[in-house]
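Visitor: Next one to model:
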Amino acid sequence: MPSLKTMVIGCVDPRVDPNAVLGIAPGEVGTLRNVGGRVTPGLLREMVMLREVVRAGGGDLGPGWEIVVLHHTDCGITRLEGRPELLSGFFEVDRDRPAGQAVGDPRAAVAHDVAVLRADTRLPGLRASGLVYDVATGLVESVVAP
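Guide: Sure thing, here's the model as predicted:
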């Protein structure tokens, strides 16, 4: 189990290794990564599955746990903003609805994803927050407080 009772949701971009960006030592946090670091229905299903894995081992991924959504500037997913056929499948929304996912703006995307996490009733008791890492400056901005 992660010693800090924290999960980080981040992008697969190799420039944005959550441990390096956040100064985290191995074993301190769990990390889930996908394209854009987005909270998608698939990622939520994975988190529910992970919660059951933790419970099967005698623990609980619930109250006292922190979920950190870590997005970054210059993310490749922003280049797909005009590709609703790809984004609608990724986010599991109607083809005319990917614009609501805030793909072009990492700060808006973090706020959106934290709201999705907080609204999901399958993961009660988790605290969620959101950060944006600037790949040009190396600075991390808090966008949504826990």
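Visitor: switch to C-alpha atoms for all contacts and neighbour counts from now on
Guide: Will do.
Visitor: can you pull out the strands in the chain?
Guide: For the chain, applying DSSP state E gives strands covering 6-11, 30-34, 66-72, 127-133, 140-144.
Visitor: could you say what helices and strands the last one packs with?
Guide: So that's strand 140-144. Here strand 140-144 touches helix 106-119, strand 127-133, going by 3 or more CA pairs under 8 Å, 6 or more residues apart in numbering; DSSP states H and E.
Visitor: by contact count, what packs against the first one?
Guide: Contacts defined by 3+ CA pairs under 8 Å, 6+ apart place helix 106-119 against strand 66-72, strand 127-133, strand 140-144.
Visitor: Mean neighbour count and distance to residue 113 for those strands - can I get that in TSV?
Guide: What follows is those, written out as TSV (neighbours: other CA atoms under 10 Å; distance: least, CA to CA, whole Å):
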stretch	mean neighbour count	distance to residue 113
strand 66-72	25	7
strand 127-133	22	8
strand 140-144	16	10
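Visitor: Which of these sits closest to residue 32?
Guide: For the helices and strands packed on helix 106-119, proximity to residue 32 was assessed by CA to CA; strand 66-72 is nearest, at 9.7 Å.
Visitor: what packs against that closest one?
Guide: Looks like strand 66-72 contacts strand 6-11, helix 106-119, strand 127-133 (3+ CA pairs under 8 Å, 6+ apart).
Visitor: Second input sequence below; structure requested for side-by-side comparison:
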Amino acid sequence: MTDDMNFLLERNRTFARTDAKARAPQIPFVPNEQLYVITCVDPRVDPADILGLQLGDAIVARNVGGRITPALLQDLAWISYLHETKTPDADWFQIAVIHHTDCGSGLFADDNLRHAFAARGFNESELSGLAVLDPAQTVRTDVATLLTYPNLSPRVRVSGYAYDIVTGLLTEVVPARARADADTTVG
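Guide: A predicted model of the protein is given here:
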């Protein structure tokens, strides 16, 4: 590993010489695939690779564990609002929540580690809720949160998936449904 970031600048110059930028939607935009992916920051779970996405295909939000947090809910509310007000006639997007096996967020379940980290000014009970030990279960929880979130347009569809780090396979856990059509129980 080098501190020199010139290799990234060179990769960017190579990218800039391509026509890939032409695929990117203009603001106000709806992604080419009408998709909003929420997943983990883990480099083994790059949505562009595991889903075959290209520039402009999806909005991608990544955080530790790919969990639904207050900050993520605010972002989703903003995108949903923009969609309703700026592109109301466009196709509505689907939110795909993806959690994965062998997730580092599972370390939030370690009481000593979590407690020591919380001492840096974080809420320990909130941190314990972020652990992904069973991706299928946490995906169900997060999809249920989205389906009951009042600031998300009822026209948005939400689905949930578990990604297996070993096999590379994505498994549907919660089929897509519109918030307007969903009951509060998931999977």
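Visitor: Superposing both, give me the TM-score.
Guide: The TM-score (TM-score structural alignment, normalised by the length of the first structure) is 0.81; 140 aligned residues with a CA RMSD of 2.7 Å.
Visitor: Could you dump the strands of the first structure into TSV and include distance to residue 86 of the first structure?
Guide: As requested, the strands of the first structure are exported to TSV (distance: least, CA to CA, whole Å):
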stretch	distance to residue 86 of the first structure
strand 6-11	17
strand 30-34	14
strand 66-72	19
strand 127-133	24
strand 140-144	27
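Visitor: can you tell me which of those comes nearest to residue 47 of the first structure?
Guide: Closest approach to residue 47 of the first structure among these is made by strand 30-34 (8.8 Å; CA to CA).
Visitor: distance of the equivalent of residue 48 of the second structure over in the first structure from residue 38 of the first structure?
Guide: Alignment note (TM-score structural alignment): residue 48 of the second structure maps to residue 19 of the first structure. Going from residue 19 of the first structure to residue 38 of the first structure by CA to CA, to the nearest Å gives 18 Å.
Visitor: What of residue 65 of the first structure?
Guide: 19 Å.
Visitor: and the residue nearest the centre of the second structure, what does it touch?
Guide: Compute the mean C-alpha point of the second structure, and by CA atoms, centre = their mean the closest residue is residue 38, 0.7 Å away. Taking CA atoms under 8 Å, 6 or more residues apart in numbering as the contact definition, residue 38 of the second structure lies against 60-62, 66-67, 95-98.
Visitor: and if you look at residue 171 of the second structure?
Guide: Counted by CA under 8 Å, 6+ apart, residue 171 of the second structure has contacts 161-163.
Visitor: Then residue 45 of the second structure?
Guide: 39, 100, 165.
Visitor: The first one touches residue 69, doesn't it?
Guide: No. Counting by CA atoms under 8 Å, residue 39 of the second structure does not reach residue 69; the two are 11.9 Å apart.
Visitor: And those two? Which one has more around it.
Guide: Using other CA atoms under 10 Å as the criterion, residue 39 of the second structure and residue 69 rank with residue 39 on top: 25 against 14.
Visitor: any idea how far residue 5 of the first structure lies from residue 67 of the first structure?
Guide: Residue 5 of the first structure is 9 Å from residue 67 of the first structure, by CA to CA.
Visitor: So what does residue 59 of the second structure match up with in the first structure?
Guide: Counting by TM-score structural alignment, residue 59 of the second structure corresponds to residue 30 in the first structure.
Visitor: Which elements pack onto the longest helix seen in the second structure?
Guide: When the second structure is parsed with DSSP state H, its longest helix is helix 70-86. Using 3+ CA pairs under 8 Å, 6+ apart as the contact criterion, no secondary-structure element is in contact with helix 70-86 of the second structure.
Visitor: okay, the helices and strands packed on helix 106-119 of the first structure in JSON lines with distance to residue 82 of the first structure next?
Guide: As requested, these are exported to JSON lines (distance: least, CA to CA, whole Å):
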{"stretch": "strand 66-72", "distance to residue 82 of the first structure": "19"}
{"stretch": "strand 127-133", "distance to residue 82 of the first structure": "22"}
{"stretch": "strand 140-144", "distance to residue 82 of the first structure": "25"}
